[in-house]
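Engineer: Would you be able to build a 3D model of this:
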Amino acid sequence: MFGYRDCVVEPASGAEAGAEPAGGAEAAEMQIEGGGEAGGLAGAHLEGACAEEAAGAGAQTPQLAANLPAALRPKVRVRMDLAYDGTFFRGWAAQPGLRTVQGELTEALSTILRVPVQLTVAGRTDAGVHASHQVVHFDVDDEAWQALSGRNGVDPAQALRRRAQALLKRAANPKTTSRPELGLVALGESAGNGADIVVGAVSQVGGDFDARFSALRRTYRYRVADGVARHDPRLRSSVLWTDQELDLEAMNRSLQPLLGEHEFLSYCKPRQGASTIRSLLAAAWSRPESGVDAGLAVFEVSADAFCHHMVRSLVGATLTVGQGRNSEEWPAELLARRSRELAAPLAPAHGLTLEAITYPEPRRWAEQAQAARVLRTSAADD
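Structural biologist: The predicted structure follows:
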């Protein structure tokens, strides 16, 4: 638990004020996910009278704490792990008048906690992209957090998970279902049957945890049913279909020059002021012989972070190689051009799933967040 107020605030090492998406779809697309007032100042150093008042706030009774200015009330940081079927969402980022994952989740949490909630997300997904493991964090007054326990004294985290899932299920598009065949309920019990957002876990974490900047890597998978794979109509909203057999060996050879740190401008839709330099940690196509992906052509890729459209551009470029429409050298030649004039083709969104977010051990959360901010102060994750 931590506290702060609106006075002299000096960000701690690895902490910075987050940016809040402004109005309009285009503006929301351009903005960076941030923690807002609470998320951006979590872990900040307070000096002088601020430090004394913040220290005293934690010792106040609940009645006195409730009378303090919002910025001075003791806070808790909450981590939430979730999954979603992106079919009926216009992406992660909240946009006026459109159904988005952030919009649905924010509304549910604000209703339960009875206070505004601002979310920071590990990776922003495009319209139609799914997630089997997404991570967000938000800050909330300790009083509102403890109130979740109710008279029975249940764990606030479990109470929030159950209530949030109930609201999300109620708000779900009636055409959607949970997708257990893709692991979309793998993070927890199947409490979200019929919902297209499933809350897998909720936990209270230290103020130095940042869902976005503390992450070491993001891992995505893209699934294709090609000419030798079974075309299962139940998976049509999460698997790309093509009648031609793909040459996976050629596709993997074409990926080798792209591994490591590069300027990926040819594979990204740049945002104003954002870096397109990324470290591609692993990338490979395979055809699993067993499991839910048996027979499919599956692309798995990991990076420290992805710039906008980067994963789908990597898929699109290598698909042209696997179909014989471009040479194995073409993806590397495209990378070297560092130009949007001949950008990589963009694969359809529905075949893509955010599979995992990897974090360091808790004692390294702040260190990792600080390092990530230095590299990508204004970049936005895909």
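
Engineer: from here on, contacts and neighbour counts on C-alpha atoms
Structural biologist: Will do.

Engineer: got the buried residues for the longest helix along the chain?
Structural biologist: The helix that spans the most residues within the chain, counting by DSSP state H, is helix 156-171. Within helix 156-171, the residues that qualify as buried are 156-157, 159-169, counting by 16 or more other CA atoms under 10 Å.

Engineer: do the same with stretch 282-291
Structural biologist: Buried residues in stretch 282-291 (16+ other CA under 10 Å): A283, A284, W285, S286, R287.

Engineer: Also stretch 255-271?
Structural biologist: Quick answer for stretch 255-271 (16+ other CA under 10 Å): L255, L258, H262, E263, F264, L265, S266, Y267, C268, K269, P270, R271.

Engineer: where along the stretch 201-350 of the chain do the strands fall?
Structural biologist: Counting by DSSP state E, counting those that start in this stretch, the stretch 201-350 of the chain has these strands, from start to end: 217-225, 240-241, 260-263, 277-286, 297-303.

Engineer: Also this sequence, please, to line up against the first:
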Amino acid sequence: MRLRIDLAYDGGDFHGWATQPDLRTVQGELETALATALRMPEAKVVCAGRTDTGVHARGQVVHLDVPEADLAASAGRSTAPAPVALGHRLNGLLPADVRVRRVTEAPPGFDARFSAIWRRYAYRIADLPRAVDPLRRRHVLTWPRPLDLEAMDTAAVDLVGEHDFAAFCKRREGATTIRHLLDLSWTRDDTGVAVATVRADAFCHHMVRSLMGCLVTIGEGRRPASWAGDVLRAEERDPAVPVLPAHGLTLEEVGYPPDDELAARAEVARRVRVR
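Structural biologist: Now for the predicted structure:
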């Protein structure tokens, strides 16, 4: 059977999501705990979106295929449903910077990666003295100058929609950089922290942090709001666009269609997009 696992983690002490030899990763910790809990030689998971080194998550989603007999056996004497019992056991095995929020049986056709219709990230910046909180320093970027959020919102309008985001992505051989950016906006939370909410069908490597770097450059007044659109249309990396640090970025949520559309969505998402 296929399980859906929802989890959160503090990425500060991880070398990203994906398993790497001799490095501590979120996937490595989760798969080790799953193999122990399920008494399996190995357990391989698929995630909704790989996060880079230092990036956090509140709403990561993964799936795992496991024989029903192994899942039932892992529950032991627990009276809870087997997926729930597995979640409890995983949290007893995982380190404190990774928490399983829920384990459920996935509906037919569910694929954590390809069934997703959007991913939502937040990027947090403390650009005002009153917003700088040393207790949040691992999750909020401290910026030395105030930012003009109105100018950043104006610039973001040119980025929304389906475009080739090659100017904001680290290219990978054979991978497309065409993405549909659904929305991007800035607000301040009740502590004064500037929060960018960015949602797209998918993101390529370094895309969110590069978008943030472009908009912060505009927010400081060093470039006009029109610069974001100019960078986008160039379709090549601009060295004037900084990639902001990873620790301000959090994967907040992954969206999926209704259960009866999951398989169809996965089929569409596997196709390489071209213009």
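
Engineer: Provide the TM-score value for the superposition.
Structural biologist: Overlay of the two chains. TM-score (TM-score structural alignment, normalised by the length of the second structure): 0.96; 273 aligned residues with a CA RMSD of 1.5 Å.

Engineer: that older thread, okay, the buried residues of stretch 282-291 of the first structure in CSV with distance to A57 of the first structure next?
Structural biologist: What follows is those, written out as CSV (distance: CA to CA, whole Å):
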residue, distance to A57 of the first structure
A283, 49
A284, 52
W285, 54
S286, 55
R287, 57
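
Engineer: thinking again about what came up before, which pair in the buried residues of stretch 255-271 of the first structure spans the largest distance?
Structural biologist: Farthest-apart pair in those is L255 and R271; separation 24.6 Å (CA to CA).

Engineer: Could you find the counterpart of A116 of the second structure in the first structure?
Structural biologist: Taking TM-score structural alignment, the alignment pairs A116 of the second structure with A215 from the first structure.

Engineer: same deal with L3 of the second structure?
Structural biologist: Counting by TM-score structural alignment, L3 of the second structure corresponds to V78 in the first structure.

Engineer: Isn't that match up against F209?
Structural biologist: No - the pair V78 of the first structure / F209 is not scored as a contact, 9.2 Å apart, by CA atoms under 8 Å.

Engineer: ok, back up a step: highest mean neighbour count out of the strands of the stretch 201-350 of the first structure?
Structural biologist: Across those, averaging neighbours per residue (mean count of other CA atoms under 10 Å) puts strand 217-225 on top, at a mean of 23.

Engineer: Who are the packing partners of that strand?
Structural biologist: strand 240-241, strand 297-303, strand 352-358 (3 or more CA pairs under 8 Å, 6 or more residues apart in numbering; DSSP states H and E).

Engineer: mean per-residue distance, the first one to the second structure?
Structural biologist: Read that as strand 240-241 of the first structure. When the second structure is overlaid, strand 240-241 of the first structure sits 0.5 Å from its aligned residues on average, using mean CA distance after the TM-score superposition for the first structure.

Engineer: Please tell me which residues of the second structure that strand aligns onto.
Structural biologist: Going by TM-score structural alignment: strand 240-241 of the first structure matches residues 141-142.

Engineer: could you check the distance from G103 of the first structure over to G91 of the first structure?
Structural biologist: 10 Å (CA to CA, to the nearest Å).

Engineer: can you check L235 of the first structure too?
Structural biologist: Noted for L235 of the first structure: a distance of 19 Å to G91 of the first structure, by CA to CA.

Engineer: can you check L334 of the first structure too?
Structural biologist: Distance of L334 of the first structure to G91 of the first structure, given as CA to CA: 27 Å.

Engineer: Of those two, which one has the most company?
Structural biologist: Taking neighbours as other CA atoms under 10 Å, L334 of the first structure and G91 compare with G91 leading, 23 against 19.

Engineer: what do we get in the first structure for A75 of the second structure?
Structural biologist: Matched to the first structure by TM-score structural alignment, A75 of the second structure sits across from S149.

Engineer: Just give the nearest non-adjacent residue to that match, would you?
Structural biologist: Spatial nearest neighbour of S149 of the first structure, excluding adjacent residues (CA to CA, 6 or more residues apart in numbering): P156 at 5.1 Å.

Engineer: so what's the one you found up against?
Structural biologist: W145, Q146, A147, L148, S149 (CA atoms under 8 Å, 6 or more residues apart in numbering).

Engineer: In the second structure, which of those still touch?
Structural biologist: Contacts conserved in the second structure for the contacts of P156 of the first structure, using both residues aligned by TM-score structural alignment, their matches' CA atoms under 8 Å: W145, Q146, L148, S149.

Engineer: Would you verify that the first one is located in a helix?
Structural biologist: Yes - remark: W145 of the first structure belongs to a helix, assigned using DSSP: H, G, I helix; E, B strand; the rest coil.

Engineer: List the residues that contact it.
Structural biologist: W145 of the first structure makes contacts with V76, L113, P156, as judged by CA under 8 Å, 6+ apart.

Engineer: Could you pull up the contacting residues of the second one?
Structural biologist: The contact partners of L113 of the first structure, taken as CA under 8 Å, 6+ apart, are A144, W145, L148.

Engineer: What is the aligned counterpart of it in the second structure?
Structural biologist: So, by TM-score structural alignment, L113 of the first structure is matched to L38.
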